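**Student:** structure, please.
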Amino acid sequence: MVEQVDVLVVGGGVNGVGIARDAVGRGLSVWLCERDDLASHTSSSSTKLIHGGLRYLEQFEFALVGKALAEREVLLRAAPHIIWPLRFVLPHQPHLRPEWMIRLGLLLYDHLGRGRRTLPGSRRIRFAKHVTGKALRDEFHAGFVYSDAWVQDARLVVLNAMDAARRGARIQTHTRCVSARREDDGWTVELEARDGARHVVKARALVNATGPWAAEFLDDVAHVKHDRSLRLVKGSHIVVPRMFDHRYAYIFQQPDRRIVFAIPYERDFTLLGTTDVDYTGDPSHPVITAEEVAYLCDAANRYFRKQLTSDDIVWTYSGVRPLLEDDSGKASEVTRDYLLDVDRNGPPLLSVFGGKLTTFRKLSEEALDILAPLLGNDRPAWTADARPLPGGGERDIEALLDDVRSSRPWLSETLAWRLVHSYGTRARDLLGEARGLYDLGEHFGADLYQAEVDYLVRHEWATAAEDILWRRSKLGLRFAPPDVQRLTDYLSTADRRDTFGMIKLL
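**Tutor:** From the prediction side, this is the model:
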């Protein structure tokens, strides 16, 4: 039997799930297929910021920065449990950028795109009187502080997929799009599950949200001629033991005029990134190079008292950004804006080129503003003022945390904090009627228990240890190899989903 849908989305990164969510919310029937796990590539390998991109002002990308700053406010409302404000400190080095330039840039940043409604504005600080000065080398006397936001990037993808599924979309993970054939009455698409089973879907419109593989999809799967090209740029990060004891992040100017962030990470660590390196390898498996490690360590050592070496690194990750080719000389100067390309030579095909994490919702909205009318759908955009994403129903996360802890005093402060900042109000569903840790089932390592694993399998498409330890959480930083194997063995015996990755949702 051939299934019929309005829109088939190929790609389970942030843009794909955002488009699926917007489409189903406008009353269209939607399927999404993802070859691997949700957010398994670019969308889980970001610097994990919801920000306008201060450095893009030097490239005169005012429209992009304004759009991103406006989106920052929308996303803070949509998912306050996984997105929260973060203050950034920029130590001043006069020989890199004069003070007037930084002041002007921050003034623009505070006000572009109506972006600062709830966050405090920028100001100048002296390090002798500010908590962030203690970690810096003696030559730094003054700097600036401004606001942006932090996000658990892979969880943002999963929550959008959950909301899309809650509204009626069908989400299929570990399902490859083998072929897409354009016919007079729509697209005939063949999907292949992980076990080799094949399934045919008939779609009125096709969305190519395959990220780094967007051009390849057009060439090898849809067989559609195009003149678009992507520039693949690798961004790498390192994680080291915590380098400072406060909640601020740092933004460091480099001699090559790039910037590197140092961000509090998972409570006990510091995240340093990112690099910008042109990339020609397999986008599925980018790996940090020794040169990138040296670059990030040197970037930190120019500013911090504590000096880093490669021996301090506890984890690295790299991602490939599919940026819209604009003939820029340096990888760091390629635009982070996006292009939505619609092929109307028959049933519509919409391809996403470029983009950044912060603007995914706006990208999705614009995509449906184009695509929906082609399908006879005139429903207006809706996601900017929609109810929060799953778990985001309480804006006061500290009050929610207090409630969870007071009603379950047997939870450690660390575990309660992690559950609330991962699942929000759904932490209560996950914990259920448990009256102690013993009610949470098998303990796999760190603070991961069977109840959470089962929740992730049933409601968040997790199938493997990597999905849980490195995307649904970052508990991989605290797991020993025997713990990983025990979790893997448990998941291998759990038969909780059908061939095409359909799951039960709360």
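
**Student:** from here on, contacts and neighbour counts on C-alpha atoms
**Tutor:** Noted.

**Student:** which residues touch the residue nearest in space to the middle of the chain?
**Tutor:** The centroid of the chain falls nearest to Asp153 when counting by CA atoms, centre = their mean (2.7 Å). Applying CA atoms under 8 Å, 6 or more residues apart in numbering, we find Asp153 in contact with 43-46, 48, 357.

**Student:** go again using 7 Å as the cut-off
**Tutor:** 43-44, 48 (CA atoms under 7 Å, 6 or more residues apart in numbering).

**Student:** what residue in the protein is the furthest from its centre?
**Tutor:** Asp184 (36.8 Å).

**Student:** just give the nearest non-adjacent residue to it, would you?
**Tutor:** Gly346 (6.7 Å; CA to CA, 6 or more residues apart in numbering).

**Student:** part of a strand, is that neighbour?
**Tutor:** No - assessed with DSSP: H, G, I helix; E, B strand; the rest coil, Gly346 is coil; it does not lie in a strand.

**Student:** separation between it and Leu368?
**Tutor:** The spacing between Gly346 and Leu368, counted by CA to CA, to the nearest Å, is 18 Å.

**Student:** neighbour-wise, which of the two wins?
**Tutor:** Higher neighbour count among Gly346 and Leu368: Leu368, with 23 against 14, using other CA atoms under 10 Å.

**Student:** which SS class is the more buried one?
**Tutor:** helix.

**Student:** contacts only, for it.
**Tutor:** 22-23.

**Student:** and it, how far is that from Pro322?
**Tutor:** 21 Å.

**Student:** likewise His51?
**Tutor:** Counting by CA to CA, the gap from His51 to Pro322 is 18 Å.

**Student:** please say which of the two ends up with more neighbours.
**Tutor:** Set His51 next to Pro322 and count neighbours by other CA under 10 Å: Pro322 wins out with 27 against 23.

**Student:** compare with the first, here's sequence two:
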Amino acid sequence: MNGSENIRAASFELDPIQCDVLVVGGGINGCGIARDLAGRGFKVVLCEQDDLAAHTSSASTKLIHGGLRYLEYYEFSLVRKALAEREVLLKSAPHIMWPLRFVMPHDPAMRPAWMIRAGLFLYDHLAKREVLPGSRSVDLRRHPAGAPLKSRYKRGFVYSDGWVDDARLVVLNALDARARGAQILTGTRCVAARRGTEGWLCTLETADHAARAVQAKALVNAAGPWAEAFLRGAATPAGGESLAKRSLRLVQGSHIVVPRMFQHDHAYIFQNPDQRIIFAIPYQQDFTLIGTTDLELEGHDPRAGRITPGEIDYLCEQASRYFERAVTPADVVWTYSGVRPLLDDASGDPSAVTRDYLLERHIEAAPLLSVWGGKITTFRKLAEDAADAVGEMLNDRRPAWTETAPLAGGDLASWLPVESRRLPPDAQFERFVQEVQRRHPWLDAALARRWSRAYGTRIAQVLGDAAAMADLGAAVAPGVFERELRYLADEEWARTGDDVLWRRSKLGLHLDPSQREAVAAWMRRFAVTPSLSAAR
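**Tutor:** Now for the predicted structure:
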């Protein structure tokens, strides 16, 4: 059955879903754009072929950062934009984002000290800072960050960036989009998109081949690693020339997780002999996250991205150049890889390919906006620019609004006394945890903190009318109660064990295989399969 027949069959059984904008792709860019457009009053439908953040957006290094190394490639505009966004984001969701101090041990064989100082001076001053402290030099023989390092590293530099739970950031955008009227359809692929003079007629299809037509005034292609393939396939005009005028470079970035390498709360940025850098970051209390690599993906299937033995060896070797205790492949307890969809700018070195984004408008008939590239730190600005562009193409401009708006669960100040609302975001979070424990003294302290981190003020929806630990239902696995799983299935589009254990949380790191299987079995039994018949 071809695309046109799909559309006819879908619309024969059910009336088409009517919307202003169909967004294809449930990663950070797609969910951010859906949120922004919905908040401007547009009727929005978002479809994602898998789970939210199932691919690139859950496989980042988990940093909200300007990109210190991009200064060497003269990407000043990108760095300035990203630095300005750091504090906007830190204020919008302090439960899943917080400041993080980074230590760069100085290796004279890499870059001279004057170059590092100059780079950090620019990093401190390219954009306004209110929350994050500036950089400084440190004596690693006295600073706690020097203790795990080899003794030859005597001097270092400390600067600020931010940490983010990347997959939850995507979900928070989707929750906010839905709260503002958007329909979020996971497990749903756009298999055909046909362009008319007044709109788009598209076919959405679920994994069980149920189909539904969507009539949209505009189409946003935010398919990430699939953005080019979408234009060459589903959105190709019947008998016409492909809409794809640009090419993506699919670059794999891989990470390893090892048992905790150090006890302090700083992260490290290490310079490598190949002029790249890697990070070593405190992770999930008991672990250290090390990454990332830049490896050109062979072939054109983004699902093929898997860490290679060579990447594991590379990350272990580079980390071991700095840590007194060597990191070996035998230490690795988990790995993950993400495929970055970078706009092909003819750079020979994958590390040098720009991380900036480009929004491409197709206005020959019904509006189409394609999103090329981007990085997680600039997603909100990208979404704002995209929503502006869609409004212009529809001749219906509406004002931006997201710069000062909290994300779902991020309005921690609403739970706090007035005098606490002027505290920095990370301090507000600690007061929020105290308030959760005050309101629910029966709640296990570790669980109260974990749920505060994950859900922010939406912890009220998770808890519901619970008044005792027994009201949370059975413990499906240690620390994982039925009430939380029900919330994730009903409210956050979770359908499988992996959705819960590796995207909505990282509980998979803390559970053994039998415990992970217990969670997966519960989800198979109780989670609801996505349905297009209920879509409006």
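
**Student:** hmm, which of the contacts of Asp153 of the first structure are the buried ones?
**Tutor:** Neighbour-count burial (16 or more other CA atoms under 10 Å) applied to the contacts of Asp153 of the first structure gives 43-44, 48.

**Student:** how about CSV for those, with distance to Asp220 of the first structure and secondary structure added?
**Tutor:** Conversion of those to CSV gives the following (distance: CA to CA, whole Å; DSSP: H, G, I helix; E, B strand; the rest coil):
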residue, distance to Asp220 of the first structure, secondary structure
Ser43, 23, helix
Ser44, 25, helix
Lys48, 32, coil
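
**Student:** quick one: map the residue farthest from the centre of the first structure onto the second structure.
**Tutor:** Aligned by TM-score structural alignment, Asp184 of the first structure pairs with Thr197 of the second structure.

**Student:** related to what we said a few turns ago, from the contacts of Asp153 of the first structure, pick the one nearest Arg302 of the first structure.
**Tutor:** Lowest distance from Arg302 of the first structure to the contacts of Asp153 of the first structure (CA to CA) belongs to Lys48, with 23.0 Å.

**Student:** what's that closest one aligned with over in the second structure?
**Tutor:** Aligned by TM-score structural alignment, Lys48 of the first structure pairs with Lys62 of the second structure.

**Student:** matching residues in the second structure for the helix ranked longest in the first structure?
**Tutor:** Determined from DSSP state H, the single longest helix within the first structure is helix 62-78. The alignment of helix 62-78 of the first structure onto the second structure (TM-score structural alignment) spans residues 76-92.

**Student:** stretch 470-489 of the first structure too?
**Tutor:** Mapped onto the second structure using TM-score structural alignment, stretch 470-489 of the first structure spans residues 502-521.

**Student:** in that stretch, what counts as buried?
**Tutor:** 503-509, 511, 515-517, 519-520.

**Student:** what about those residues, which are in helices?
**Tutor:** With helices defined by DSSP H, the entries of these inside them are 515-517, 519-520.

**Student:** circling back: and the residue nearest to the centre of the first structure, what pairs with it in the second structure?
**Tutor:** In the second structure, Asp153 of the first structure lines up with Asp166, judged by TM-score structural alignment.

**Student:** Thr206 of the second structure versus its match, what's the distance?
**Tutor:** Distance of Asp166 of the second structure to Thr206 of the second structure, given as CA to CA: 25 Å.

**Student:** same check on Thr188 of the second structure?
**Tutor:** Using CA to CA, we find Thr188 of the second structure at a distance of 4 Å from Thr206 of the second structure.

**Student:** between the two, which is the more surrounded one?
**Tutor:** Taking neighbours as other CA under 10 Å, Thr188 of the second structure and Thr206 compare with Thr188 leading, 28 against 23.

**Student:** let me see the contact set for the alignment partner in the first structure of the more buried one.
**Tutor:** Alignment note: Thr188 of the second structure maps to Thr175 in the first structure; criterion TM-score structural alignment. Listed by CA under 7 Å, 6+ apart, the contact partners of Thr175 of the first structure are 33-35, 191-194, 500.

**Student:** can you check Pro530 of the second structure too?
**Tutor:** By CA under 7 Å, 6+ apart, Pro530 of the second structure lies in contact with 186-187.

**Student:** now Gly52 of the first structure
**Tutor:** By CA under 7 Å, 6+ apart, Gly52 of the first structure lies in contact with 65-66, 68-69.

**Student:** from those residues, which would you call buried?
**Tutor:** In the contacts of Gly52 of the first structure, burial by neighbour count holds for 65-66, 68-69, counting by 16+ other CA under 10 Å.
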